[in-house]
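Colleague: how does the following fold in three dimensions:
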Amino acid sequence: HVTEHFLTGLTYIRQNFPCLLTAKKHGAMSIDGFQMYLVSPEGAVLDPQLLALHQDMSQPLSHYFICSSHNTYLMDDQLRGQSSQEAYVQALKRGCRCVEVDCWDGPNGEPVVYHGHTFTSKILFRDVITTLAEYAFKVSEFPVILSLENHCSIEQQKVMAQLLDTILGDTLLRAPLDRLVPQELPSPQDLKGKVLLKAKKIGGLEESETLTDEIPDEVSDEDEAEPKSPSAENLSADALRLNDKKSKFSRELSDLVVYCKSVHFHGFEYSHLHSKCYEMSSFSESKARKLAKDTGAEFVRHNSRQLSRVYPSGMRTDSSNYNPQELWNVGCQIVALNFQTAGLEMDLNDGLFSQNGCCGYVLKPDFMRNDDSFDPERPQDRNGYTSLRLSIQVISGQQLPKVNQKEGSIVDPLVRVEIYGVFQDQAKQETSYIDNNGFNPLWNETFHFIVHVPELALVRFVVEDYDKASRNDFMGQFTVPFTCIQPGYRHIHLLSKDGTAIPLSSLFVNIKISELTTEV
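Modeller: Next up is the predicted model:
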């Protein structure tokens, strides 16, 4: 019926306004103009107004999701992959605002960057920082966090500090804004054009310069993620410091750490009582997922005032990724992924950060930024809760890409619509497949979803080539934040596996969003 309505409308336009001049004279749109509108940004599923920078950028850093990379220097796997400055260039061009550098002692007093105790190639720390200086703010003017995993000796730490100082120059943040000890983190707006160093720090911003150069040992994210004592919740800050193993740390490097001081996580109660806003912890994906499942509401409150970084399991030697949605659901800001590995997880990451000018910062929902109790396991308990009905009619496809480029090859396409968000919102439905037609397949199938937390939901459209004997082949996808969807008849311009556009390839859909009525 939808196709018939459109054909009827097009026929009317063609019969009554056969040329552009006649259409203009009658204040109408020509058939060519109408077709151009349908495939223009105004006719796309992603609202073009929300593509531009439009969010409030004056709130504390902890109030934003931040596009983040893990082991940014790697182009491939974690065991034998190539390390390259080009990996930083590619990540920064994709809007990444938190990059990671693993530093080790190198020859001739020069620190090197690589995945320690593996066969990955090595690059100079100097070259990484030079690349960062050149590309950090080409795509986004908002701050870059340099997450430092430091394995270097005191001598080479001093070299690192010198290189950071001389190469980054005024872009490196060296002291609190206005020289004041913060009660809350500054905003992305306040920190435009600045590089923030995330690392261990001797003392805190409130401390005097008379401290000894000893801090709790920091060698890796894995150490940082776990408390040193099973009873850490019940220990005082002084007792925890004494309980930790001590190691020497360069004062010169320490002094460059301002708003991103790495600390061990000792529990939400301890953090609430003792932690400063500029202290942040890193969590392995397994630790973070357990906290999210067991104490989700507490995790949300913790992340309203402090930064949290999550990184992939050390077992992911193939540079695979975990699902970032589970950690965004509890407000974790720095959910680091292996950018070099395409797939669902990077599709979600690209989808979330496609909004707000692709600047790498997305403002969290208001119920995750204040003291209201939000539990992702029980979204209906929050103030102002309203669920929505999402109806998507998958009408047709246009010039879908071939999976096999051999002459005469034909695809059997199907479309799957997937919802990612809080647990209650996870859902997927798919169309039937169309035999031997990738040029203009017609489905006319409608799906209905209930979305409980639209502010956190992502909608992913996936096109696959059906194969009854083996796994379906990926053809294209597009992921959009639920809050950025334009209802109505829309074209979805498909992306390839690595996130680049597939020319002329699209889906045509009709989308309706409405409040859920009591009888549903």
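Colleague: for the rest of this, base every contact and every neighbour count on C-alpha atoms.
Modeller: Will do.
Colleague: which ones are touching T500?
Modeller: Residues near T500 by CA atoms under 8 Å, 6 or more residues apart in numbering: none.
Colleague: to check against the first, give me the structure of this:
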Amino acid sequence: MAATAGFASNGPVPWTLSDTEVNNLYRDLELGTVLTLFYSKKSQRPERRTFQVKLETRQIIWTRGTDKIEGEIDIREIKEIRMGQKSRDFERYVEDSTARPEQAHCFVILYGTEFRLKALSLAATSDEEMAMWVKGLTWLVSDTLRSPTPLQIERWLRKQFYAVDRSREDRISCKDLKCMLCQVNYRVPNMRFLREKLPDGELRNGDVSYSHFAQLYRSLMFDAQKSVSQTFICVCFLTYLFSKENTIWDAQLDQVRPEDMNNPLSHYWISSSHNTYLTGDQFSSESSLEAYARCLRMGCRCIELDCWDGPDGMPVIYHGHTLTTKIKFSDVLHTIKEHAFVTSDYPIILSIEDHCSIVQQRNMATFFKKVFGEMLLTKAVDISADGLPSPNQLKRKILIKHKKLAEGSAYEEVSSSTPYSENDISNSIKNGILYLEDPINHEWYPHFFVLTSNKIYYSEETSSNQGNEDEEEHREVRNNCSFHMDQHVTEKWFHGKLGAGRDGRQIAERLLSEYCLETGAPDGSFLVRESETFVGDYTLSFWRSGRVQHCRIHSRQEAGSPKFYLTDNLVFDTLFALITHYQQVPLRCNEFEMKLTEPVPQTNAHESKEWYHASLSRSQAENMLMRVPRDGAFLVRKRTEVNSFAISFRAEGKIKHCRVQQEGQTVVLGTSEFDSLVDLISYYEKHPLYRKMKLRYPINEETLEKIGTAEPDYGSLYEGRNPGFYVEANQMPTFKCTVRAMYEYKAQRDDELSFSKNTIIQNVDKQEGGWWKGDYGGKKQLWFPANYVEEISPTAVEPDRSATENSPLGDLLRGMCVCVRSSSLIHTHQHIAVPYTHTHTHTHTHTHTHTHTLYLLSLTEIGTERACFRDMSSFPETKAEKYVNRIKGKKFLQYNRLQLSRIYPRGQRLDSSNYDPLPMWLCGSQLVALNFQTADKPMQMNQALFMLNGRSGYVLQPSIMRDDTFDPFDRHSLRAVEPITLCIEVLGARHLPKHGRGIVCPLIEIEVCGAEYDNAKQRTDSEADNGLNPTWPRKPFRFTVCNPSFAFLRFVVYEIDMFNDQNFLAQATFPINCLKTGYRSVPLKNSYSEDLELASLLVHMDIVRGRRMGDTSSISSVSSMSPLPSSPAQALGYRGREGSFEARYQSPVEDFRVSQEALLDQENRRYAWFKDVKFTFL
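Modeller: Modelled structure (predicted):
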């Protein structure tokens, strides 16, 4: 039987394989071959490794020796396989004949789950071997992605098991099993829980086989989720419900609809990228050819080329006047040609931002023709046409979007159309990395600086060597050399001088005995301590057959360097290398042979740390931290309760505390477990503990004398605290909240707030009667209608745009200094005055441009003779926002029916964040350009939209948008659109990803995104300590959607952390018109919209269209309860706040109650059948 796979390095698989050929390929890949691995770091020479495919887990592994696995990648993560030397890893060996491989023997595997992919650059020994790997992996990727869910679960189980069973003995310890379950987000309360779940035979052996592990997994999944419904009694059926085969997404939409591709281009949304060449931020990240390849393969159809004069008469591409790296214009064109039509055959639009001289512009034009040839569109498809051509007419064509010359000109001298602005980073005098001294620890940290004529702006702390691989690599080499000899000091198995050099042997025996007996640790559990008898030597103490044994680690000097050994015939350069060796190779003596297994942690190592205080009260800790006005200052103190500690720290200007519990040999913070308090603090020095705050400045009396202020900062005490207040998991009290405006509101009285859509209102006091109080725009505690806003997490509050728009650093602004001339700064002034004079003059000189396509047409000219479908406009988001509103939105939509418009992020988004694309799409803008490298909600919405039409990059706008009566901001203009009501129940989830070290406490947020009158959001309760198989009580969430043709349903999984903050875990976003009803699986994706392995929700979905089942009143009731976007103030404003407090609210509250009761009555009758019908398949 023959078959054709759907994945290849450059499109559909160009061959057909018989079963025999497939089996032969699998056998060869499983046996493996020796390949040469090329590294990205210049300091690493190419090395030969044995590469194999593990078919059981669908992984590629490579090993140095027979047992040691050096690396592995999941085949499901492979995005592309290239033949030849098509990665940067090969470039550095072009001049090195000894390391340069044959071009025909090389291939590259690109893989990952983020925008920026990783590369595995390999060279085979022959053409045949290379062809075998490329063909075999291409087939395997396709087969892996097509595999049914039960087979994927089997592979996942084996992958988890083998990750622990490194010895390949098909057995793991009960303690390893407990750790493994924690790693997959399942809390095991104690070892007795596992003993009750495992067969008696397994317990007697002390080990667990794979078959019993798989059996345990299935029982855990079924036991937890059988409560979803008593009718779900079959494990296989439950697996099916959560599987991709039962997805909520309508798979028919995975195909392109050719009949929908005959409209003019202006009738489509077109997937568009901004600054396509960047892999990160806008000021110091790497420009990369791979970014172009990635965007094109993601279905992007409009990409940007930012061209500047380069050497040898050809431009370079980068973000001008910044630290971003440069790539060659010619290389970019070749990359575009190679990847343009792999994912979609529909046209590519190149948006050229041209800063080049006339000479280099002419060279660009020549090179466009040379590289693209017939693919380049150079003449009109139909001269007599009165509209733009269709995607079908432009198949496999490349279009260029560029400014146009004035008629009759060979070139044009154009004065800058944009006034000189110091707020644009490209107009700065100087920008780059400068160092600021930290006033606390007096160390110097790099910041990105921008110098203008009278100010210096600087960002948050950044990396000093972004974009400079050589410097980064040299720094890494230096760091490695400095700590290599002392690497053992940070290992948990190293205990230093136990008992301060006295009774070390007895203390070691006690530590090992207590640890092994309490945790069931296996033979080979060990610790290393400094020898009490021999200076410079060490002692290895380990557990074997129920008792502790010791052996001496000898040391000696050779050529001025220490060497370490147990026996003279095997000597190591470091103590760390010796221990690592015996963790892989058995210790051998006459009586036994055994590997070192588990390190025994240091239980009291924290007592000698500078941050630890054995007798410090809460108030004393606060007094100390009040004198260190710096986020990241912290200390750890012992509490009066047994086995309890507290971390006191400063974050966001406030002092906070969190409790740490000692549970046996484990230290627990929230749901995160650590081997010791030292490990915990070390972890949070590298990872955020609270929002973005890491533990940074350990505080004690000595450091307080050096860096403490004389006056305590009393305002830093946590607002609203009580004497017993601690920040606990899921118990953080909520004081005044923060809200975001969903609609514009104009104040009707002096004591009310006025605000526009998306305004952030802070310090909100929730009053009764539908009106709240809050602070905005310098006004304190004024009234506003509660149903005009939505409550948001403090972490979701964006910086005030008014504070950052006037800065070239935008939201990255940390601070600013005003430059003042004085005699003491004369030399500095002279230094910066020269470049300023040059820059100021440069911005007012005339520039030659040689360009091709007219840009801008005023909205006032729509419908006049000047309007021409060949013209188009580009807007920054700030200008577009002036058009996408109730006043101008309809006019902008009319403009977009005839012509193309491109919208791009404002220049101050240096962090490459994205704006909300929904209002722009709703007003018909076709080219809504986003930063594809950024994993945020706008890009997730973009990915959801362009899932439609076979991911071709072109989506036909709904026909209502071509109706002259349609107003995108007025729901009453939807005369021909049938509204729908969604009823969604979230029943359970599986295989949710982890966030940090702890077991997650997930909740699901369900959101409808679309026209502003349809936006709504609801959420489940959080499920405590279970990310593997949580369930939720049946509770219907109902949404009425007036414009379903432009609406998205979005599921977001959040974890509630110990500070009651929500952290993103996963998401799934779909156009509402593409959903199936019944009991359905919702496959979850990460923030980059890449599939998460086996992660899914189980939901019940019902969609009621129009006014069925006597639903007229309920639909009208929904409308009456929501604020009308056309004039919302009239419904809830002046009338509702006249007279006394009671009278002020009584009328609207009573109206709301009556409407709500009518709606609930209709909805309850409609969904009464839920009690009888347990599941439905459509």
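Colleague: just give the TM-score of the two.
Modeller: With the length set by TM-score structural alignment, normalised by the length of the first structure, the two chains reach a TM-score of 0.84; 460 aligned residues with a CA RMSD of 2.4 Å.
Colleague: assign L148 of the first structure to helix, strand or coil.
Modeller: State at L148 of the first structure, reduced to three classes by DSSP: H, G, I helix; E, B strand; the rest coil: strand.
Colleague: any idea how far it is from A336 of the first structure?
Modeller: According to CA to CA, to the nearest Å, L148 of the first structure and A336 of the first structure sit 13 Å apart.
Colleague: same question for F268 of the first structure.
Modeller: Taken as CA to CA, the spacing of F268 of the first structure relative to A336 of the first structure amounts to 21 Å.
Colleague: which of those two has more neighbours?
Modeller: A336 (26 against 17; other CA atoms under 10 Å).
Colleague: in which helix or strand would I find the equivalent of that one over in the second structure?
Modeller: In the second structure, the residue paired with A336 of the first structure according to TM-score structural alignment is A929. According to DSSP states H and E, A929 of the second structure maps onto strand 927-930.
Colleague: show me what that strand is packed up against.
Modeller: On a contact count with 3 or more CA pairs under 8 Å, 6 or more residues apart in numbering; DSSP states H and E, strand 927-930 of the second structure meets strand 268-270, strand 272-273, strand 900-904.
Colleague: quick one: closest of those strands to I109 of the second structure.
Modeller: Closest of those to I109 of the second structure is strand 272-273, at 24.5 Å (criterion: CA to CA).
Colleague: list the helices and strands that closest one packs on?
Modeller: strand 302-308, strand 927-930.
Colleague: want to try TSV for these, with distance to L238 of the second structure as columns?
Modeller: Formatted as TSV, these follow (distance: least, CA to CA, whole Å):
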stretch	distance to L238 of the second structure
strand 302-308	43
strand 927-930	39
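Colleague: tell me how far the residue mapped onto A133 of the first structure from the second structure lies from T322 of the second structure.
Modeller: Structural alignment (TM-score structural alignment) places A133 of the first structure against K337 in the second structure. Remark: distance between K337 of the second structure and T322 of the second structure (CA to CA) = 28 Å.
Colleague: on that earlier part again, okay, and the match of A133 of the first structure sits in which element?
Modeller: Going by DSSP H and E, K337 of the second structure is part of helix 329-339.
Colleague: L680 of the second structure now?
Modeller: Take DSSP H and E as the rule and L680 of the second structure turns out to sit in helix 677-686.
Colleague: what span of the first structure lines up against that helix?
Modeller: Going by TM-score structural alignment, helix 677-686 of the second structure sits over no part of the first structure.
Colleague: just checking, what packs against the helix or strand just after that helix?
Modeller: Downstream of helix 677-686 of the second structure, the next assigned helix or strand under DSSP H and E is strand 697-698. Under the contact definition 3+ CA pairs under 8 Å, 6+ apart, strand 697-698 of the second structure sits against strand 633-638.
Colleague: so where do the helices sit in the stretch 201-350 of the first structure?
Modeller: Ranges of helices within the stretch 201-350 of the first structure are 221-225, 237-243, 251-254, 268-274, 285-294, 296-305, 325-328, 344-352, based on DSSP state H, counting those that start in this stretch.
Colleague: can I get those in a markdown table including distance to V362 of the first structure?
Modeller: Below are these laid out as a markdown table (distance: least, CA to CA, whole Å):
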| stretch | distance to V362 of the first structure |
| --- | --- |
| helix 221-225 | 25 |
| helix 237-243 | 33 |
| helix 251-254 | 29 |
| helix 268-274 | 25 |
| helix 285-294 | 20 |
| helix 296-305 | 14 |
| helix 325-328 | 11 |
| helix 344-352 | 8 |
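Colleague: out of the ones you listed, which gets nearest to L507 of the first structure?
Modeller: Closest approach to L507 of the first structure among the helices of the stretch 201-350 of the first structure (CA to CA): helix 344-352, 16.9 Å.
Colleague: next, the buried residues of the helix or strand that comes right after that closest one.
Modeller: As assigned by DSSP H and E, the chain's next helix or strand after helix 344-352 of the first structure is strand 361-363. Using 16 or more other CA atoms under 10 Å as the test for burial, strand 361-363 of the first structure gives 361-363.
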